[in-house]
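Student: Predicted model and sequence follow; I will ask about them next.
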Amino acid sequence: MVVEEIVLLNAEDEAVGTAPKAASHHRDTPYHLAFSCYLADTEGRILITQRALGKRTFPGVWTGSCCGHPGPREGLRDAVLRRLHDELGITDDTLAAASLAPVLPGFQYRAVADDGTVEHERCPVVRAVVPSGGAVRPNPQEVEAAEWWTWEQCLDLAGRPESSPWYRLQLAELAPLGPPLDWPDAGTAALPPALAW
């Protein structure tokens, strides 16, 4: 069995080592590298997901399209495409046509779940645009539900307690940018030193 590893960071967002993902999320979770992705279609809708009820951290919360942890020496673009495939079942053909852009490259947060588990991540936010009508086949171990929502529905979710804490923080920064297809490409200069595009 392959053990998924996370990249540990120092205060300057430089890689200082790795650790097993499952064993690292607890009440004193170390600061580490992650990402969030908002999957938009060409009509401007966003795929909103509910985390699987069996997830160890933040089960059942509603959040963006997918999130994950870049592996050691894995670029952000490759990590996003890997998770879109593994978590949401997006086909290789659709991924090949996807347009990816960092929209909040400097995002980071710390959040505590009801059971005391901490997330503490440098978490660049990426928008991926795919053609409308593409099939989504969520992995039930990762995703309880997945629905295409209008931007107005996404904004409404940010004010509700069933949304994830990182979603609420991200939407506070994304809302002033306008609807998803208007979000500017923020470029790669502000990505953490530990993470290539």
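Tutor: Looks like it came in fine.
Student: going forward, measure contacts between C-alpha atoms and count neighbours the same way
Tutor: Will do.
Student: Next, name the residue at the spatial heart of this structure.
Tutor: Ser36 (1.8 Å; CA atoms, centre = their mean).
Student: Where does Cys67 fall, secondary structure wise?
Tutor: Assigned by DSSP states H and E, Cys67 belongs to strand 66-68.
Student: From the rest of the structure, what touches that strand?
Tutor: Ala34, Phe35, Ser36, Cys37, Tyr38, Thr49, Ala79, Val80, Arg83, Leu84, Glu87, Leu88 (CA atoms under 8 Å, 6 or more residues apart in numbering).
Student: before we move on, the earlier item: quick check: chain neighbours aside, which residue is closest to the residue nearest to the centre of the chain?
Tutor: For Ser36, ignoring the flanking residues on the chain, the nearest one in space by CA to CA, 6 or more residues apart in numbering is Cys67 at 4.3 Å.
Student: Kindly spell out which helices and strands sit in contact with whichever helix in the chain runs longest.
Tutor: For the chain, the longest helix by residue count, based on DSSP state H, is helix 76-88. In this structure, helix 76-88 makes packing contacts with strand 35-41, strand 66-68, judged by 3 or more CA pairs under 8 Å, 6 or more residues apart in numbering; DSSP states H and E.
Student: another one to put next to it:
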Amino acid sequence: MSTSTQTITAENVIRLFPDVNPSLAGAHKVPQDDRDLAGYDEEQIRLMEEVCIVLDENDVPIGSASKKVCHLMKNIDEGLLHRAFSVFLFNSDNRLLLQQRASEKITFPDMWTNTCCSHPLGIPGETGSELSEAVQGVRRAAQRKLDQELGIPAKQVPLDDFRFLTRIHYKAPSDGKWGEHEIDYILIIKADVDHQANPNEVQDAKYVSQDELKSMFQDSSLKFTPWFKLICNTMLFEWWDHLDTDLDRYTNETQIRRM
């Protein structure tokens, strides 16, 4: 899961990827006869039109491209990088809400992962070049996607309750065609919420303790998203131990962790 060795700069990205729009807003329509998406779920194909924020390796926005363009391995292997977020939602008993991705998902179907993982979009309110502005953008995106994927009302996850910990830069294939190459903003929130999964996004959801999650990792019949395993193996359990004591010491990191 090493990142691209080529330096990712605005100049290189614009030269290599004609599909990248140097502005952030705008539609990226996926043609109905797109061969890359033939045979996939209709709603998931529509979501491939979403506008992701294309970055240089220092998390500075270059422009935008469709979710489809950003997730093709042929583009990832040439250095196309975008912004993402991962939410870890704990209830008042410090149990973590996991989701199992739907079979309809184009990338990483059927895999267990953290509460919600997605992308801020190249739209007003979710973008930002400065870190503080970008963090607020991913908080808004997280609130939006928790509702869309898990039916969690926005009022139960207020923006100011999302705690930003760090950013990780990682690269991971899903299959031969699709994958991820992201600078992923890690958010933790503690809240007791109502949730009802959108079956096109999530096939199962459940709360787990640390020991229960570790037992799941030992079950060879279960599959996990690479970013979730990466975060768990390096940072999550330490954060979990400090949820109610001194989590502040882990928040608001300015350096990007390269993984």
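Tutor: Alright, I've got the coordinates. No experiment lies behind these values; they were computed from the predicted model shown.
Student: The longest helix of structure 1 maps to which residues in structure 2?
Tutor: Using TM-score structural alignment, helix 76-88 of structure 1 corresponds to residues 138-150 of structure 2.
Student: how close does the matching stretch sit to structure 1?
Tutor: Compared with structure 1 after fitting, stretch 138-150 of structure 2 deviates on average by 1.0 Å (mean CA distance after the TM-score superposition for structure 1).
Student: for that stretch, which positions count as buried?
Tutor: The neighbour-count check on stretch 138-150 of structure 2 (16 or more other CA atoms under 10 Å) flags Val138, Arg139, Arg140, Ala141, Ala142, Gln143, Arg144, Lys145, Leu146, Asp147, Glu149, Leu150 as buried.
Student: Chain neighbours aside, what residue packs nearest to the aligned partner of Arg110 of structure 1 in structure 2?
Tutor: The alignment partner of Arg110 of structure 1 in structure 2, by TM-score structural alignment, is Lys171. Nearest residue to Lys171 of structure 2 in three dimensions, chain neighbours excluded: His181, at 4.3 Å (CA to CA, 6+ apart).
Student: In contact with that neighbour, which residues are there?
Tutor: Thr3, Cys70, His71, Ile76, Leu80, Leu81, His82, His169, Tyr170, Lys171, Ala172.
Student: okay if I get those as a markdown table plus distance to Asp248 of structure 2, secondary structure and neighbour count?
Tutor: As requested, the contacts of His181 of structure 2 are exported to a markdown table (distance: CA to CA, whole Å; DSSP: H, G, I helix; E, B strand; the rest coil; neighbours: other CA atoms under 10 Å):
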| residue | distance to Asp248 of structure 2 | secondary structure | neighbour count |
| --- | --- | --- | --- |
| Thr3 | 29 | coil | 18 |
| Cys70 | 33 | helix | 29 |
| His71 | 33 | helix | 24 |
| Ile76 | 34 | helix | 23 |
| Leu80 | 33 | coil | 30 |
| Leu81 | 29 | coil | 31 |
| His82 | 27 | strand | 30 |
| His169 | 22 | strand | 24 |
| Tyr170 | 24 | strand | 21 |
| Lys171 | 28 | strand | 23 |
| Ala172 | 29 | strand | 18 |
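Student: and of those, the nearest to Leu230 of structure 2?
Tutor: Tyr170 (9.1 Å; CA to CA).
Student: Helices along structure 1, start to end?
Tutor: With DSSP H as the criterion, structure 1 has helices spanning 21-24, 76-88, 92-97, 151-157, 165-174.
Student: can you tell me which of those comes nearest to Thr42 of structure 1?
Tutor: Across the helices of structure 1, closest to Thr42 of structure 1 is helix 92-97 (CA to CA), at 11.7 Å.
Student: How much space separates Pro192 of structure 1 from Leu81 of structure 1?
Tutor: 19 Å (CA to CA, to the nearest Å).
Student: Ok, Asp41 of structure 1 next?
Tutor: From Asp41 of structure 1 to Leu81 of structure 1 the distance is 15 Å (CA to CA).
Student: Which residue in structure 2 aligns with Gly60 of structure 1?
Tutor: Mapped onto structure 2 by TM-score structural alignment, Gly60 of structure 1 lines up with Asp110.
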